[in-house]
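the following block contains a protein sequence and its predicted model.
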Amino acid sequence: MRAFAELLDRLSLTASRNAKLVLVRDYLKATPDPDRGWALAALTGDLTFDAAKPAMIRKAVEGRVDATLFGWSYDYVGDLAETVALIWPGQSDHRPNREPELGEVVDALRAAGRTEVRALLETWLDALEPKGRWALLKLMTGGLRVGLSARLAKTAAAMMRPAEAVAPPKAEGGEARAVLEPVDVSAVEEVWHAVDPPYADLFAWLEGRAERPSPDAPGRFRPVMLAVAVDETADLPRLDPADYAAEWKWDGIRVQAVVEGGVRKLWSRTGDEISAAFPDVMETLAFAGALDGELVVWRDGAVAPFGDLQQRLNRKTVDAKAMAAFPAAVIAYDLLADETGDLRALPLRDRRARLEALVGAHPEARLHLSPLVDYADWTELARLRADPPVGAAAEGLMLKRWDSPYVAGRPKGPWFKWKRDPHVIDAVLMYAQRGHGKRSSFYSDYTFGVWTEAGALTPVGKAYFGFTDEELKQLDKFVRDHTVERFGPVRSVRAERDFGLVLEIAFEGLQRSSRHKSGVAMRFPRISRIRWDKPAREADTLDGVMDLLDALESGGGRVARS
């Protein structure tokens, strides 16, 4: 555990992307199997333990430490793993002779029942130093939060290929040696779903000791091609509109629908299988191949707002009532494979022709073709983007080069996303909560509200990004200086008609919500500006927010702001 703990600690304190890559690569090269494989699974989110729960960790620490003291400490630190790691007293007279290895911890947790985990946890916490305790608890709860994406971890794994393996053979007369090509992260992603933790066969290939694992498992996930945000000033003037197909950026979630060799799978863009939550879609797919598209709720011949789809997301199973109320469908916009084989190397124009034929011949209404947007120039397309005829179901536009192959990752140039400008309201700060990780000492999660007709504030959203580090310090100081009540890690902030902090909130959309007192929920809210200059009484009203919601639902998109 010591090497894994050191890795997590250094990753959490390192901001540089390249430095993080080197840290993970060096760890994977220096650490033996199976520990490095379990570490990679943890970093990519592919290692979970059903029997390890935060409530059990709290019970364990409250058995060693006064509950009130622990509560105060947790309130101050703001992170469960960090608090327990620091406050755990240990038992020096029963201290084990050695710290557990990462592989030992994983094997024990995978085999343990829920009643056995607490005893294991206490034994390990007794054996470990604070840094190791923190790493153990992060591993158990799955909350690593060290600023490393799954793709970045796979990129580091791809970098393991030894430097000498890519050198050319010696000159004539010298001893010949095999030449191994460098490994790109897309090649790792291609085989990722064909290998299992702790990835011994993957590492054997990366180190040149074995052949590449076969990626050809039926129903497998293909690494996705992503778009970059278009810069209207720098990008559009140098691009020829005739080179690009335009289509709506649908307001759903990116999926791959795969039907191969009798295997049906529905994958999210991150490679998580979600087939069980959408049996109504899976049962009707009648094609051979792999589609890339958008999962939406389809009602009355049109895409429903994203809030309807949220009623179906994050469920392991779904009942008939939910399927009837929120019927799901896939809007297809690319074809990665068909019955003839892999199509990704073909240009988009050819893949699109095959996709149109496939969807046109499909017998069920759960599969739709993403229509192309006709336009003559960027000016005309900009007008359509600002006021799309499909209303709230479109976040903006996608631009795709007709000659582009389907390439994993986010290459600059072939695909662009041109999102609509965000909606903006002025709201008043009401509550603040401590953050996690580097922000555990700051009040960085902010709940904000707007004025009701009765003159009271009602919460409409929560945001925890959009501000600079310097602005975070200013916001934190405001919260501490103007706290009126405390509720554990949450503080209520003074917010009155004649006193309060106004935040300009940008967001992508609104939806009706019976779970929120205001009756409305925001999509992707963030703080775009701190309005130190604006009186709280001039913040927006709930009536104004509901007017915007009505406009969005009716196919408009903007209402005038005072």
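Cool, got the structure.

could you use CA atoms for every contact and neighbour count after this?
Noted.

how near is residue 490 to residue 433?
The spacing between residue 490 and residue 433, counted by Cα to Cα, to the nearest Å, is 4 Å.

the two: which is more packed in?
residue 433 (24 against 17; other Cα atoms under 10 Å).

A helix includes the more buried one, no?
No: counting by DSSP: H, G, I helix; E, B strand; the rest coil, residue 433 falls outside a helix, being strand.

okay, pairing it with this:
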Amino acid sequence: MQRFAELLDRLVLTPSRNGKLKLIADYFRAVPDPERGWALAALTGELDIRSVKPAMLRDLMLDRMDEVLFGYSYDYVGDLAETIALVWPAPHDGTGPLRNDVPSLSEVIGTLEGATRIEGPKLVAEWLDRLDSSGRYALLKLVTGQLRVGASSRLAKQALADFGGKDITEIEEMWHGLDAPYLALFDWLEGRADKPVSAARSPFRPVMLSQPLEEPDYGRIDPDHYAAEWKWDGIRVQATCEAGVRRLYSRTGDDISAAFPDLAEAMEFEGSIDGELLVARPGGGGEPLLDPHGSVLRDDIVVGTFSDLQQRLNRKSVSLAVQRKHPVFLRVYDLLQDGADDLRALPFRERRERLDRFMTKLEPTRFDVSPFIPFQTFDDLARARSHPPHAVIEGLMLKRWDSAYVPGRPKGPWFKWKQDPHVIDAVLMYAQRGHGKRSSFYSDYTFGVWTGPEGAGELVPVGKAYFGFTDAELKQLDKYVRDHTTERFGPVRSVRATRDEGLVLEIAFEGLQRSPRHKSGVAMRFPRVSRLRWDKPAAEADRLETLQRMLPA
């Protein structure tokens, strides 16, 4: 446990990706089985400890500390695990943490997997008494599954590949057939055994990604060499079905099938398809479902916004009510596996011809083909990009007709040409503490624009951003928030924002949509701070009408 605690501490304090990769790979070299395997499971989110939940940990703390004092501490630190780790009292017998009595990862995980929800918190309390603050932090992060140390599942897999001198695609393709603590995997990586034979049915096939289209490449794009499609505003997924096992994967290889049982139920095929997951909401305008030839399939079902799709994301289960309100379908781009045939080495043109035939067997209300955009010149594409027919489109995809399906992001075969971001000037209204290494900074910012009569209006919130600024700018923003706070609401501060005094933020965002859930009536897609406008008076920030004019008809 102590080495795992040291790893988490160093990951939090290491900003660079390469630095994090080296830390994890070095940990795998230094730590024996099965400890390193359980650490890998924690880093990749494969652990599911059900006997302990965050609310139980809070109750443990309130048995040992005044509720008001704990509330102030939590407000200042901003992270539950870190707060408890720092303020947990030493045992009443005065012995304090005992490093020679530190539990191992195997002990913690094995014991908690067999514990009830009554036993789990008691076990955690006993271990907290035996650990120092760093060990307590690691233990609490482990049992809640909320590491937040800047290391994604794919980063951990890349570190594993670096450690063993393998290609990450080999690990990703076998991953869902492996079980923690991954003894056979480490034996292979260290050269003591042959490559494990994946037991996974419907394995993940690492996705092919595109490069942003830049001006030097404009001249390469012509209809003889490239096909053009719309870039839909959903999430990229892979639907795979083999011998009755149905799995829906995110682009990073995470199994998200549980959040979309309605789509999984319709996956009655043998193969693997690549596409964009979208919400099909009843009526009300939008882009209708199309058949593979571009004809309207059903005019009572239209493509919903990304905001609609967010109601389904990151859930372990979804109620029938949510499924009915936000039904999903897959707009298919590519065919990777057709029965027993692996098609990834074939040219894109041949894969799409096979895909058109493959799609005739699928339920049309759950699967359709992304249609091509006809063009003769690059100017035709530029016009299409500037005037997409629907708000759920965020640009163009350009793919070479002769391109094989290659994992990763090769240069040249596929390009994405997104629309230019929208930009507005807004006023900072609220700030909230961040998490992890940002827990002592006010780094999450709510901003608004003016509405009401000119010269006498009020600010209405239109979005929230927590990236786009440098570390130096973060310190400036944090100081501004502290110096101009007018009210406090737990971890949130209200910032002075009037026509005469306020900080203007230049906000860039990818798209805009109507939203009855927000007071302003609008919701932004991917907002971020692009510039701090210290020079601009708050009264000159944009008005709500400016955003309303950006809304699609």
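Received the coordinates, thanks. Bear in mind that the values here come from a model prediction, so they are computed numbers and not experimental data.

please state their TM-score.
The TM-score (TM-score structural alignment, normalised by the length of structure 2) is 0.90; 529 aligned residues with a Cα RMSD of 2.2 Å.

residues contacting residue 306 of structure 1?
Neighbour list for residue 306 of structure 1: 251, 252, 296, 297, 393, 511 [criterion: Cα atoms under 8 Å, 6 or more residues apart in numbering].

how much space between it and residue 549 of structure 1?
Residue 306 of structure 1 is 13 Å from residue 549 of structure 1, by Cα to Cα.

now do the shared contacts for these two.
Shared contacts of residue 306 of structure 1 and residue 549, counting by Cα under 8 Å, 6+ apart, come down to residue 511.

ok, residue 466 of structure 1 to residue 13 of structure 1 distance?
21 Å.

more neighbours: which of these two?
residue 466 (16 against 13).

now whatever residue of structure 2 lines up with the more buried one, what's its secondary structure?
With TM-score structural alignment as the criterion, the equivalent of residue 466 of structure 1 in structure 2 is residue 468. Under three-state DSSP, residue 468 of structure 2 falls in the coil class.

roughly how far does residue 468 of structure 2 sit from residue 506 of structure 2?
Residue 468 of structure 2 is 10 Å from residue 506 of structure 2, where distance means Cα to Cα.

so what sits against both of these two?
Common contacts of residue 468 of structure 2 and residue 506 (Cα under 8 Å, 6+ apart): 529, 530.

what about the counterpart of residue 120 of structure 1 in structure 2, neighbour count?
Applying TM-score structural alignment, one finds that residue 120 of structure 1 aligns to residue 123 in structure 2. Other residues lying near residue 123 of structure 2 total 16 when counted by other Cα under 10 Å.

what does residue 375 of structure 2 give?
Residues within reach of residue 375 of structure 2, counting by other Cα under 10 Å, total 15.

same thing with residue 73 of structure 1?
Residue 73 of structure 1, neighbours per other Cα under 10 Å, totals 18.

so which of the contacts of residue 306 of structure 1 wins on neighbours?
Counting neighbours by other Cα under 10 Å, residue 296 comes out on top of those with 29 neighbours.

contact partners for residue 141 of structure 1?
Neighbours of residue 141 of structure 1 in contact, by Cα under 8 Å, 6+ apart: 48, 49, 52, 53, 54.

where do the strands sit along the stretch 351-500 of structure 2?
367-369, 393-400, 414-418, 422-433, 442-451, 458-465, 485-489, 492-495 (DSSP state E, counting those that start in this stretch).

surely residue 249 of structure 1 touches residue 396?
Yes: counting by Cα atoms under 8 Å, residue 249 of structure 1 touches residue 396, with 5.1 Å between them.

can you pull the residues that touch both of these two?
Joint contacts of residue 249 of structure 1 and residue 396 (Cα under 8 Å, 6+ apart) are 417, 419.

sorry, back to before: any chance of a markdown table for the contacts of residue 141 of structure 1, columns neighbour count and distance to residue 86 of structure 1?
Below are these laid out as a markdown table (neighbours: other Cα atoms under 10 Å; distance: Cα to Cα, whole Å):
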| residue | neighbour count | distance to residue 86 of structure 1 |
| --- | --- | --- |
| 48 | 16 | 24 |
| 49 | 16 | 23 |
| 52 | 24 | 20 |
| 53 | 16 | 19 |
| 54 | 13 | 16 |
